[in-house]
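Chemist: any chance you could fold what I've pasted below:
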Amino acid sequence: MTQKSEFRAAILSLSLGAFAIGTSEFAAMGLLPFFAADLGLSDPQAGHVISAYALGVVVGAPLTSILGAKLPRRRYLAALMAFYGLVNMLAAIMPGLASLTGMRFLAGLPHGGFLGVAMLYAADALPAGQRARGAARVLLGLTIANIIGVPLAGWMGQSIGWRWGFALPGVLALASAWAILRFAPRVGGNPDARPWDELQALRNPRVLWVLAVGAIGFGGLFSVYAFLTAAILATTDAPAYVVPLTLAVFGVGGTLGTWGAGRMTEALGIDRAAYVSLLAMALTQGFAALAVGNWPMMVLSSFLIAAGAGLVIPLQTRLMDVAGSAQSMAAAMNHAAFNAANALGPFLAGLALSAGWGWRAPGVVGVLLTIAGAVAWTLALRHGRKARAAAATAG
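Modeler: Model (predicted):
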């Protein structure tokens, strides 16, 4: 292979891992009505299974970054994918709510570490001015999963049982682990690395501010998407094909949005790109609230909320600038922050539904969370300016 073809094969193997993660994470939301019915749960109760995965990501991001600090990236990424595949397969075969919740928590553990380091790998392989584009290439695997993997898992959930929707990403993850070992460059690890130094990222206020933006602002997307399938089934007489169609349309929107976010971040700069993303998120979540009860409009809203949610790219790029030597921890924690949002959004939307606010409530909760994220981004920029001014004065 030429160096260019080797790079492409490595990126494809990493993208396949992101594809498996995207299929598992988002298919669980689409499968929610089916495992809720099978296990005798209300929709808000079933939402705790979604939150368990998100909690696993939050716990796993710092844990895997510390444990993998000395490992070569190739072995680190392959090990995370192998573990991911195993626990997804166990989720598919083990009985009961407790085991499903536990396996979903374990499945979340390698999520942030894998995506964070994979995006760093792709970004480092490209010129400095194209870092956002490199990170987006890996993340495209996550969004393309919503076009192919998630609808397929949703169809399986409707047709042959919801457990098959968890088995599918398990197989994909194991295939990715093999491909990473086969194609990723054999770059040595850093035997002198001190794993606990990675925790310095969590003491850096500029890193913490960026993570807060993701944890709060991205909650709006998940508050809408987690209950979108349930809302369609509860408020419309949509044909059976609408559920997988909605999931596929979400994937198309996310793929286009991620592709555009990389280029928008390069064109507008990180600061303005993040504001544009937050504005788009608020508008599309408001539209999702208004669309409830009209299934064609709800399908359209699925496309729009995904297309407008490119915030991960400017935030990931900002973290590369402010994390210093703790790049792996910061990158992993970025995905942990988004999954904290994945826990926060459905939790708040579930509370609103339980309070009897109706199926428009997730969209309203989404808009409020996105506005809060914009406030957090403004405060993050203000803190960054103050820190730079203080450093200039001290110098």
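Chemist: use CA for all of it now, contacts and neighbours both
Modeler: Noted.
Chemist: hmm, residue 369 and residue 218 touching each other?
Modeler: Yes: applying Cα atoms under 8 Å, one finds residue 218 in contact with residue 369, separated by 7.5 Å.
Chemist: of the two, give the one with the bigger neighbour count.
Modeler: Shown here are residue 218 and residue 369; by other Cα atoms under 10 Å, residue 218 has more neighbours (30 against 26).
Chemist: and residue 297, how many residues sit next to it?
Modeler: Counted with other Cα under 10 Å, residue 297 comes out at 15.
Chemist: check contacts around it.
Modeler: Applying Cα atoms under 8 Å, 6 or more residues apart in numbering to residue 297 gives the contacts residue 291.
Chemist: the structure of the following sequence is requested for comparison with the preceding one:
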Amino acid sequence: MSPARRRTALALLAIAVGGFAIGTTEFVTMGLLPQIARGTGVDIATSGHYVSAYALGVVVGAPVIAVAAAKAPRKGLLMGLMAFFAVAHLGIVAADSYPTVMAARFLAGLPHGAFFGIGSVVAASLVSHERRTAAVAAILGGLGVANVVGVPVATLLGQRFSWHLPYLLVGTVAALTVVAIGVFLPHQPSSGDESMRAEMRALRRGQVWLALLIGVVGFGGMFAMYSFITPTMTELAGLDERYIPWVLAAYGIGMVTGMVLSGRVANRVGVLKGIIAALGAIAALLAVFGWAVHLLWLGVAMVFVLGLLPSIVVPLLQTRLMDVAHEGQSLAAALNHSTLNTANALGAWLGSVVLAAGWGYGAPSLVGAGLAVLGVGVAVLSAGLERRSHRALAQGNGSPQPTADAASASTA
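Modeler: Below you'll find the predicted structure:
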């Protein structure tokens, strides 16, 4: 490997370590819901609000930080976001009641979307155009590794010692990430004096809003099921709680596999077609998950696949947003994580609603299947509108040659 490629790989790895910390804190809460519920004196349905609180922090923080810090050098911004993330986890460690845990989880979620959004733009800038999706997938791969290693280990430690311990470890990894980014990532200048206004212009584009909507409804389905994976596996599959970390690891292995496959899917079938196909498969799997999970081996296999499919979609959706946002890439990329965590909050809330209504642990996955179908519908609508726009533009120019917009969308 040449020195230049080695430097690029280390820079991507430094950002991915931050993704590992973020992925661990986001998903370990789902594995420790019974312990956190007991520790804070609430029931399981109410403890699902801790998942939503973090997600809402991402929803609020991603667009605000991306716009407010548009003029900031990106390297320093990534370091600052991860430093805030580390400090917020000290708040979770000190929290011991429903209000304090809710507040601390909200604060911890604030840097999430902006870190991944800006990190994705930086990653894409470090490689050639055709390797953008692979570079974005590489830093998002930290989420997958978190679910293979971080979440199962943190869940095990939380079960055996204290539910606070995983959050202390996440804060430590976040602090190490600040150092790694400072050492390995080259200087990343700001976009210029007009960057804030340029970022906001992305919100005028209808395709940006459609891509964001795909994330909200499409991923809400997966989170409706996964937010309650621990009680679902123990109640429906009859799995002993001590084996839950292995189920979480299966999900994480699926995530890593999906991240690896995402770049290949983009190159072979196209970005938008890949999104549509994967969301359709998610809908089908969620529709039968409540039945399949009664067979333990089949339930675990489906957990693996339900880790794989969304992880194919996330880098595709990130690339899609950067393509259609044009000059507002940082905001659009950050908003991707904002909308995915809106999906997280929506899914967890809808799952809580059907559980509180007494419909049983098979119901959240059915809700999820319906949301995934809506996501497919939005993606199909986006593709149809884009084709119509390209045809009209070609006819207006008197030439069948695609525009720059059409060229970027031809991967769909």
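Chemist: and the TM-score between these chains?
Modeler: Overlay of the two chains. TM-score (TM-score structural alignment, normalised by the length of the first structure): 0.96; 395 aligned residues with a Cα RMSD of 1.6 Å.
Chemist: so what touches the helix or strand hosting residue 132 of the second structure?
Modeler: Here residue 132 of the second structure, judged by DSSP states H and E, is contained in helix 132-145. Residues outside helix 132-145 of the second structure that contact it (Cα under 8 Å, 6+ apart): 12-13, 15-24, 116, 119-120, 123-125, 127, 252-256, 259-260, 262-263, 266, 311, 315-316, 318-319.
Chemist: recalculate using a threshold of 7 Å.
Modeler: With Cα atoms under 7 Å, 6 or more residues apart in numbering as the test, helix 132-145 of the second structure has contacts from 12-13, 15-17, 19-20, 23, 120, 123-124, 252-253, 255-256, 259, 263, 315-316, 319.
Chemist: same check on stretch 255-264 of the first structure?
Modeler: 132-133, 136, 140, 143-144, 273, 306-310, 313.
Chemist: which of those sit farthest apart?
Modeler: 144 and 273 (22.1 Å; Cα to Cα).
Chemist: list the buried residues of the one helix or strand residue 17 of the second structure maps to.
Modeler: Using DSSP H and E, residue 17 of the second structure falls within helix 3-31. Buried positions in helix 3-31 of the second structure, judged by neighbour count with 16 or more other Cα atoms under 10 Å: 7-31.
Chemist: again, but for stretch 85-104 of the second structure
Modeler: 85-93, 95, 98, 101-104.
Chemist: stretch 199-210 of the first structure now?
Modeler: Buried residues in stretch 199-210 of the first structure (16+ other Cα under 10 Å): 199, 201, 202, 205, 206, 207, 208, 209, 210.
Chemist: wait, what's in contact with the second one?
Modeler: Spelled out, that is residue 201 of the first structure. Residue 201 of the first structure neighbours (Cα under 7 Å, 6+ apart): 207, 323, 326, 329, 330.
Chemist: give me the distance between the second one and residue 261 of the first structure.
Modeler: With distances defined as Cα to Cα, to the nearest Å, the gap from residue 323 of the first structure to residue 261 of the first structure amounts to 21 Å.
Chemist: swap in the fourth one?
Modeler: Remark: distance between residue 329 of the first structure and residue 261 of the first structure (Cα to Cα) = 23 Å.
Chemist: again, but for the last one
Modeler: Separation of residue 330 of the first structure from residue 261 of the first structure (Cα to Cα) stands at 20 Å.
Chemist: more neighbours, these two?
Modeler: Neighbours per residue (other Cα under 10 Å) separate residue 330 of the first structure from residue 261, with residue 330 holding more: 34 against 27.
Chemist: the aligned residue in the second structure for the more buried one and residue 308 of the second structure, how far apart?
Modeler: Correspondence of residue 330 of the first structure to the second structure, assessed by TM-score structural alignment: residue 332. Applying Cα to Cα, the value for residue 332 of the second structure to residue 308 of the second structure is 24 Å.
Chemist: and residue 150 of the second structure, by the same measure?
Modeler: Relative to residue 308 of the second structure, and taking Cα to Cα, residue 150 of the second structure is found at 17 Å.
Chemist: repeat for residue 112 of the second structure
Modeler: In terms of Cα to Cα, residue 112 of the second structure sits 21 Å off from residue 308 of the second structure.
Chemist: list the contacts for residue 327 of the second structure?
Modeler: Per Cα under 7 Å, 6+ apart, neighbours of residue 327 of the second structure: 198, 199, 202.
Chemist: of those, which belong to helices?
Modeler: 198, 199 (DSSP state H).
Chemist: over in the first structure, see which of the contacts of residue 327 of the second structure survive.
Modeler: Retained in the first structure by both residues aligned by TM-score structural alignment, their matches' Cα atoms under 7 Å is none of the contacts of residue 327 of the second structure.
Chemist: of the contacts of residue 327 of the second structure, closest to residue 182 of the second structure?
Modeler: Out of the contacts of residue 327 of the second structure, the member with the shortest distance to residue 182 of the second structure (by Cα to Cα) is residue 199, at 25.4 Å.
Chemist: grab the nearest non-local neighbour of the equivalent of the closest one over in the first structure.
Modeler: Using TM-score structural alignment, the equivalent of residue 199 of the second structure in the first structure is residue 198. Excluding its sequence neighbours, the residue lying closest to residue 198 of the first structure (Cα to Cα, 6 or more residues apart in numbering) is residue 326, at 4.9 Å.
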